[in-house]
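# Would you be able to build a 3D model of this:
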Amino acid sequence: MNAPVNNNGPIPRHRVLAKVEAANAEQYSDVLTPDALLFLADLERRFGPQRRILLDNRRLQQERFDDGEMPTQPAETLHIRNSVWEVAPCPPALQDRRVEITGPVSRKMMINALNSGAKMFMADFEDASSPTFTNMMDGQVNMRDYARGSLALETEKKSYTLNDNIATMLVRPRGWHLEERHITVDGKPMSASLCDFGLHIFHNGKILADKEEGPFYYLPKIESYQEARLWNDVFNFAQAVLDIPNGTIKSTVLIETLPAAFQMEEILYVLRNHITGLNCGRWDYIFSYIKTLRNHKAFILPDRAQVGMDRAFLSAYATRLVEICHKRRAHAMGGMAAQIPVKNDEEANQAAFDKVRKDKSREATIGHDGTWVAHPDLVPVAMDVFNDIMPSKHQIHKKRQTPRVSDEAMIAPHSGTITEAGVRTNIEVGIRYIAAWLMGRGAVPIHNLMEDAATAEISRAQIWQWLAHGASVEMEGGYRETLTRRLYDRLFDEEVKALKSELGDAYTENRFDDAAKIFTETATAQILPEFLTIPAYDLLKG
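As a prediction, this is how the structure comes out:
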């Protein structure tokens, strides 16, 4: 293979490669090739310093929010919002996105998702995957086989192969805040974002481009247009080095942080040659809302079950996203339906599916061009709704009258109640999810919902918010009590005791003790930790 090149000629072979420090690295020799590691090292050296600056900027911005500044549209980019421009034309493979299914990058789940009948499949290295080295590298192997038409799986019970007609693949790398400790450059862990993206595009970008099937990406956890611009710089560099025509890479940005929701036009603008749309990442958005406004009692949210997309800040954000995307001729993608089929209970199963239909009808009616589901059985449910309301491939060009969404509406909190059951559910679900994550599973069915890392983040962030502001809790005995650390400890101890009783030896074997410790430390810290997955990563094995 020829040495990678950049605009200044070949990259010298004497450059130090990224170093892999994992016991099982040899089994991934087809992915971790010398040329690929050279490419990763160059990505990290070129773009890693700016990534770290942007992460520092996040912390400085959070300090301003803590001191009373509210999110707003940037004054310095008014000219972008007031000028006439559109994103680059959407390639044929991405024009019809009415139902997308998401899931981890494990082989069986990828095949099932690609065969599900959905228009798109988002293969997720981030929130739906636990970032063990094995999971991440197995995912890259699977991506490599998919691009070469050899993705299949043989088990004792069944053979899994791809159908003739499959979903279009989009890949979500990990966010800017995460690192890949098993791959270092100049002695430091490299960016997990650059690792996931770099390995994928190095091995598959040219192949997918030649077939007009990619490379396509979902970009998570962005908090500013500057962070989006860094991705655009990475895209430009990768295409030049790998001899892929500029503009071939197409991305969709998840608007799943409150600061990013005030910079949607700017994000589209800086990525305009490499973007086709924005997505309402609703669960992470709730978490970001709590985290961003953490110091302000006026923005306390009720139980998670009462925080719906049909009102308050979530409704405003979805409406503004549709308006902005269509103004700039981009796709406006709806959020996740986390429901999964309820086995052996037809009434509960029907109720779950009816809830999905109602949610997807709301999305299609306000103008979304597609939506997300987490389970193959929900693909036809969502598809029927969008086919009925949106018979065309999208509704970008459909004229509609929408009231202007104010900045005040974008932060308006939900009204509702905080209940003992809500506190207990947050504790139990948070611990269950973290334990599964520590055992290597990122997408976890809990109480008939498919949960990912955002679930645990909401759960512990709500506990933190309620404790920090002394929220009044409706107790099961019909009285109210302030959520103090003493009350939290009692409810936490009771939920842990219930889990131990239910699970027996499996409680210890499946790392529930570690999960409970991580949950309570991140839910009761004096200052709300940015992400629980960062301290949890230190305990992750494999």
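# C-alpha from now on. contacts and neighbour counts both.
Fine.
# Check which element follows the helix or strand hosting Asp42 along the chain.
Asp42 belongs to helix 34-66 when assigned by DSSP states H and E. The helix or strand immediately downstream of helix 34-66 is helix 78-82, counting by DSSP H and E.
# In that next one, which residues are buried?
Judged by neighbour count using 16 or more other Cα atoms under 10 Å, the buried positions of helix 78-82 are Arg81.
# Stretch 88-97 too?
Buried residues in stretch 88-97, counting neighbours by 16+ other Cα under 10 Å, are found at 88, 90, 93-97.
# Same check on stretch 291-301?
Buried residues in stretch 291-301, counted by 16+ other Cα under 10 Å: 291-296, 299-301.
# first vs last residue of that stretch, how far apart are they?
By Cα to Cα, to the nearest Å, the extent of stretch 291-301 from end to end equals 12 Å.
# Another for comparison:
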Amino acid sequence: MDSTALDLPEGLEITAEITPEFTSVLTREALELIVSLHRKFEPVRQERLAARKERQTRLDAGEELDFLEETRAIREDDSWQVAPPAPGLEDRRVEVTGPTYRKMTINALNSGAKVWLADQEDANTPAWDSVVGGQVNLLDSLKREIDFVSEQGKEYRLRPDEELPTIVVRPRGWHMVEKHMLVDGEVVSGSLVDFALYLTTAGRLQIEKGRGPYFYLPKMESHLEARLWNDVFVHAQEALDIPRGTIRATCLIETYPAAFEMEEILYELREHSAGLNAGRWDYIFSVIKTHRSKGEDWILPDRSQVTMTVPFMRAYTELLVRTCHKRGAHAIGGMSAFIPSKDETANEKAFDQVRSDKSREAGDGFDGSWVAHPGMVDLCREMFTEVLGDQPNQIDNKREDVQVGAEQLLDVKSTPGQVTEAGLRANVSVGIQYVASWLGGNGAAAINGLMEDAATAEISRSQVWQWLHFGVILDDTGEKVTKELVDRVIEEEVAKLPGEAADWETSRKLFTEMATADEYQDFLTIPAYELLG
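Next up is the predicted model:
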């Protein structure tokens, strides 16, 4: 079945195969919205992406990140607040994350979490079947018409008569495109495709239920990118005759520049805001990316040692809670990526670490947090309930004791830890394994007991690039990180992986190119996307 079977608006071309089930979400209304959004907002999206490059040029020339002088009035105006928590988002003490693959959709909705972050971004490979198939799964789940049978014959179904977690969809970031859709001959933003397909199909059902549609917005680097999203929301609500403010969005503060514009981001989205989220790997990846040209003060140790409690990460999370609660917004904590296993010793260690992490977040004032596996839902809920009790959140905990300035956010040099050969090898091995999984259609990969997503590959290749670019001396061996060392480690680590070396050739080649290039490339997923069908 090809795109000629669809009722396509004028100017829209779809170059991928259309299966019969895809027609449930590739509706005329959805496609018309994609066309109108592209025509109105694609020039603005390009301006925002150009602004990223312009800021990076200034940073490379010696400028430093700081709070914006031109938006000082917004930060100093204590009168404004974001919209009150939306229905189904009042209590977010535990949110399970995961891609919209059919089995994982069912598992997430059966997890008992308050919220499911339905991920069309970092935990999802943006192959056409996943992009559109994920939307079909979301629609089917809200109709309670979803099931799945594994190759082993195991059946997966929604638990009957149980309330489902509130669904919050994470579309792709502004930098990603959907190469299989063109409007007037131009490729369309992946963000707008994911948003429009959900809003016009499953989102309609959410509106009927009074619990949505809600979104998580990734990878933004400025409040002007948040303004673009807000304008998209207003346009879409008007076009579809949806009351203004129905759409709500939680913004991931996962880039270094965005940490200096938290209040402005909330302000731009205030009638559509559902709060902010503090991540880890993407934020660390962004620290390296924005300071790619800087020297030893910006060298980070092994990624396993860059915890949420090191000074610059602690400053970031404390400021996020303070900012959100000052403006009446939810502050959502970071990811626990641990996967329960049959190894009781490993489980005990992992559960202790997650317990400590979630207890710290709840004590710091966060209103909820993420887990990547349903097996961690109960523990996260327990840690937050110890602080929240019967209250749905702790937005009233204003954290006025927190005083964080640019100096604290920029204090990377005081991060304790070492750069080791083991850390280099871990980055290489995990990075190559994840890229292979991503290219194979699985964006949520279980590696070494952790559920990894695209942020894992980004931080892995970025650390290798940083250590190589600045000729770091490994603390445990005294050896300098050189191209020869990296090539040798890659060869040795690939040899340890299951199967034949040829099985890993494509992912090895892409990871090597990104980790050893003379010029740092902003996103690994952009060249990786070119390799997908």
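# Quickly name whichever of the buried residues of stretch 88-97 of structure 1 is closest to Ala260 of structure 1.
Ala88 (20.9 Å; Cα to Cα).
# Just tell me what that closest one corresponds to in structure 2.
In structure 2, the residue paired with Ala88 of structure 1 is Ala83, using TM-score structural alignment.
# residue contacts, the nearest residue to its match once chain neighbours are set aside?
Once flanking residues are discounted, Ala83 of structure 2 sits nearest to Glu271: 5.1 Å by Cα to Cα, 6 or more residues apart in numbering. Applying Cα atoms under 8 Å, 6 or more residues apart in numbering to Glu271 of structure 2 gives the contacts 82-83, 245, 248.
# Could you look up the SS state of the aligned partner of Pro243 of structure 2 in structure 1?
Applying TM-score structural alignment, one finds that Pro243 of structure 2 aligns to Pro245 in structure 1. Three-state call for Pro245 of structure 1 (DSSP: H, G, I helix; E, B strand; the rest coil): coil.
# Pro245 of structure 1 reaches Phe237, doesn't it?
No - with contact defined as Cα atoms under 8 Å, Pro245 of structure 1 does not reach Phe237; the gap is 11.1 Å.
# Just want to know which of the two has more residues nearby.
More neighbours surround Phe237 than the other of Pro245 of structure 1 and Phe237, with 17 against 12 (other Cα atoms under 10 Å).
# In the stretch 101-250 of structure 1, mark out all the strands, start to finish.
In the stretch 101-250 of structure 1, the segments counted as strands under DSSP state E, counting those that start in this stretch are 120-124, 152-154, 159-161, 168-172, 179-185, 188-191, 216-219, 250-255.
# For those strands, could you give me TSV that also reports mean neighbour count and distance to Asn112 of structure 1?
What follows is those, written out as TSV (neighbours: other Cα atoms under 10 Å; distance: least, Cα to Cα, whole Å):
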stretch	mean neighbour count	distance to Asn112 of structure 1
strand 120-124	26	10
strand 152-154	13	10
strand 159-161	14	8
strand 168-172	24	13
strand 179-185	21	28
strand 188-191	21	30
strand 216-219	22	19
strand 250-255	26	23
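# So which of those is nearest Asn387 of structure 1?
Nearest of those to Asn387 of structure 1, taken as Cα to Cα: strand 120-124 at 15.4 Å.
# what inclination does that closest one have with respect to strand 168-172?
Strand 120-124 of structure 1 runs at 30 degrees relative to strand 168-172, counting by axes from the mean of the first three to the mean of the last three Cα atoms, to 10 degrees.
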